[in-house]
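Participant: no FASTA, just this:
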């Protein structure tokens, strides 16, 4: 295999694409835009979903988590399948299924059925995401053009996150929560029409085989570990938590051993011997945990604790989302001159400052500290994600673009799961342990209030005015105690990402 340095030199001198290539980029941004809009909209719709479907605290987390969990478990499989069957073909299959299931999710009558629909969305979403990044690699063989293309591609995540609160806020103020799922249909129809025209097909001439046992092992590794983390955040260390964690780790070890021994593995483990590749994957994982965890609790804080409407809460996050886009684009010319092991840690200093801003300002200070905090967080995450994504596709050989893209997207989606699971679970635990239910609240209402913050505010509306206000204040105070602790943990994750970047992003193959 060529070294990373050889790949970089060759691809810098590769042919440059014209207008057709950039038009293909726009098409490939559509599923990325959709996923980011979906994640942000769902966070903002969560209070209304909680009121309409009355999910338990665990069900509320699973409504968010089951989609990225299934998606993360199947990304490597779908990346390999795309390498074999054709990346564009798999993209079109995934887009069709995603649009149809989104329409079904919009009318789910219970929390259980919504969770099931979200699981199916994860299946089809796994077909979408690896295909976009690997097809982008095949379209842009010139590294300078590809670096800009990846920055634009990555900015679609931020653009979708910025657009989501506005569109979602409008929909939630005029329609039911199910309307947020119907957004997938108008986004994916242009993809289905234009992708066959503008995006060339590509595949690996020597792909890894589809191994059913490896698929089962990958899912069996992720699901128990994530569920164990959920239970640990709520109930602490229990025998069930220990058993699930050991089971997940054991299945992960078996998956890796199977790949190492297979003549044509489903996932080429040699990719991870590239220090730059592995380091960039870890930076993505830790950064996304920090970002998604922040969005999970800040959306509830803005709407329930501070009393903003969905669209007002969305507008409050626009400056941070905008800075995420800007920093992702501005970092492109800087990356030509500054080494990644210096640039990424420097960018993440801004994200650390954002988390510290939240940690040391309480909800009594209003919206302004949260806006400032998210601007700082967005600057760091936008720059770090652009650089790390470009390094991931550069460090892998072109014929393994699907597998490398799948690993990158797995890190992103696993980060989304863990962001909600770890940081969301910690806030849930702090909330339950800190909530003091005022006198006069019926037992059944008190039990629902202790499940979630949204449940407490919903219960309070049906109580006498004085009792309801007292319950809302107690719930807000309990939630606020979790925000400080969770923000400090988010800061530690950012420090971890910066440390990994400093130690690994300057490494080449064999180092």
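Facilitator: Nice, I can see it. Values in this document were obtained by computation on a predicted structure and should not be read as measured data.
Participant: hey, let's count contacts and neighbours off CA atoms from now on
Facilitator: Will do.
Participant: Just the buried residues of whichever strand or helix holds residue 486, please?
Facilitator: Of the helices and strands defined by DSSP states H and E, residue 486 is found in helix 465-504. Of the residues in helix 465-504, those with enough neighbours to count as buried (16 or more other C-alpha atoms under 10 Å) are 467-502, 504.
Participant: Please apply the same query to stretch 58-71.
Facilitator: For stretch 58-71, burial by neighbour count (16+ other C-alpha under 10 Å) applies to 59-71.
Participant: Likewise for stretch 90-109?
Facilitator: For stretch 90-109, the neighbour count (16+ other C-alpha under 10 Å) marks 90-92, 94-99, 101-108 as buried.
Participant: Residue 324 and residue 384 touch, don't they?
Facilitator: No: checked against C-alpha atoms under 8 Å, the pair residue 324 and residue 384 is beyond contact range at 9.9 Å.
Participant: quick one: residue 14 and residue 142 touch, right?
Facilitator: Yes: the pair formed by residue 14 and residue 142 meets the contact definition of C-alpha under 8 Å, at 4.5 Å.
Participant: putting a second one here so we can go through both:
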């Protein structure tokens, strides 16, 4: 059979060497996106110092990518089902890499935000394609779960690799160097994907439904933006606009669902959500990532701007937790043969809760406490993500793997947005409330110091040594003042998520 033309095997057929080779190639774009996400979050202090964004701008640099990504994942997953998943993967990889080069040289915060938006467009082509190809290549349930665990491990591995490589680059080059890490990953992908990865698509796709595409994007973007903006606005007149924008997203979402129910071949089969297993797995996926991204947003800044660690040292501090996410993701495949998925997912979410409880009990000042907290959190994410992704794909028909994968990825990205928006905004609010800024600063420096910890460090450079030390100390204490509140919110959400998982997934048998 010609290279790249392997078709989906009959259900239950065990994969051979060719299929596992295809999986290794599919890990390249996963690593690309994982490294990019982690490096950028890790480079927040350097970006904050170099581009001097406002607190809102800093959040947008992180959030615009998953915001656009979440809005386009479902349409791009449907397009991949129709036009070919490997083809969509290649287009997304080429575009993602090209825009990464431009983003690395962004001269301002606004320019970086624009590049991140374009990365969201091409990223939406990448991730549903990888998961849906895995769903169609590995039809044996046990092998599919192992493949998904490796897929999740590649995400964690990229997250682990990102801080280490990023730390070395940040210590020797400008912040844009970390964004260029995506470029060398394209070369082997461009060569090997056409040779090793089989093309697959929906054998009976519906017509391109432009109205559904517009409604999908019009639902996700206003809804996520509204949630993000409400998290940053204090109650009052300023919160009215984000509330109205969020309501627009809800209304468009209702119209979208109604349209899908009326279509003979819908872009997204929303009836999947009537299955409690599917819905519960999607929710567990979202909330697990919420806990991880929210924690990383805080801890990366604390380790570098408060504890004074170098980027490389901070990356090494986080490495054990990221490694544990790989270990538990692979270990849970064996446990799934003996233990019901409900208990495994709930255990993972309870480990996330234990991580936040560690911060709550020990505060953010102890580096060893933060290391332990992240080890617990990473272990929980590895377990919960592997099993929840497997349940999402196993519940959906193979022909609709792209759409199901898109839902899984949408949950992932919405969790990312909410993690930085909600927990990041709690931190920002606590910082603004507690920081003490001297009146001798210029208006611009004064506002920058009130907005972010990086802004305060920049502003301190213009002050006499005594005042500079006083401002930096106040800013560091103000930043950490939100740690307890963040930990309490994270703990409560993970406990509720564990209970939800036990309820919705209780009927799924082990194996």
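Facilitator: Nice, I can see it. Nothing here was measured: the structure is a model prediction, and the numbers come from that model.
Participant: Let me see the TM-score of these two.
Facilitator: Remark: TM-score between the superposed chains equals 0.94 [TM-score structural alignment, normalised by the length of structure 1]; 498 aligned residues with a C-alpha RMSD of 1.6 Å.
Participant: taking the buried residues of stretch 58-71 of structure 1 one by one, which sit in helices?
Facilitator: Helix and strand membership here follows DSSP state H; of the buried residues of stretch 58-71 of structure 1, those in helices are 59-71.
Participant: can you list those residues in TSV and add distance to residue 274 of structure 1?
Facilitator: Output for those, formatted as TSV (distance: C-alpha to C-alpha, whole Å):
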residue	distance to residue 274 of structure 1
59	39
60	39
61	35
62	35
63	36
64	33
65	30
66	31
67	30
68	26
69	26
70	27
71	25
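Participant: hang on, the earlier thing: residue 14 and residue 142 of structure 1: which has the busier surroundings?
Facilitator: When residue 14 of structure 1 and residue 142 are compared on other C-alpha atoms under 10 Å, the one with more neighbours turns out to be residue 142, at 20 against 14.
Participant: Could you pull up the residues touching that one?
Facilitator: With contacts defined as C-alpha atoms under 8 Å, 6 or more residues apart in numbering, the neighbours of residue 142 of structure 1 are 11-16.
Participant: Show me how to select, in ChimeraX, the buried members of the residues you listed.
Facilitator: Typed into ChimeraX, the line below selects the buried ones among the contacts of residue 142 of structure 1, using 16+ other C-alpha under 10 Å:
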select :11,16
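Participant: among the contacts of residue 142 of structure 1, which recur in structure 2?
Facilitator: With both residues aligned by TM-score structural alignment, their matches' C-alpha atoms under 8 Å, the contacts of those that structure 2 also has are 13-16.
Participant: could these go into a markdown table alongside secondary structure?
Facilitator: Formatted as a markdown table, those follow (DSSP: H, G, I helix; E, B strand; the rest coil):
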| residue | secondary structure |
| --- | --- |
| 13 | coil |
| 14 | coil |
| 15 | coil |
| 16 | coil |
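Participant: residue in structure 2 matching residue 117 of structure 1?
Facilitator: Using TM-score structural alignment to pair residues, one finds that residue 117 of structure 1 aligns to residue 115 in structure 2.
Participant: on that earlier part again, between the buried residues of stretch 58-71 of structure 1, which is nearest residue 346 of structure 1?
Facilitator: residue 68 (29.1 Å; C-alpha to C-alpha).
Participant: Find the nearest non-adjacent residue to the corresponding residue of structure 2 for residue 147 of structure 1, please.
Facilitator: Superposed on structure 2 with TM-score structural alignment, residue 147 of structure 1 falls opposite residue 145. In space, not counting the residues next to it along the chain, residue 145 of structure 2 is nearest to residue 390; the distance is 6.0 Å by C-alpha to C-alpha, 6 or more residues apart in numbering.
Participant: Assign that neighbour to helix, strand or coil.
Facilitator: At residue 390 of structure 2, secondary structure determined by three-state DSSP is helix.
Participant: okay, now it: neighbour count?
Facilitator: 22.
Participant: Summarise which helices and strands the biggest helix by length in structure 2 is packed against.
Facilitator: Secondary structure of structure 2 per DSSP H: the longest helix is helix 141-172. The contact analysis (3 or more C-alpha pairs under 8 Å, 6 or more residues apart in numbering; DSSP states H and E) places helix 141-172 of structure 2 against helix 17-42, helix 109-137, helix 176-179, helix 311-335, helix 367-395.
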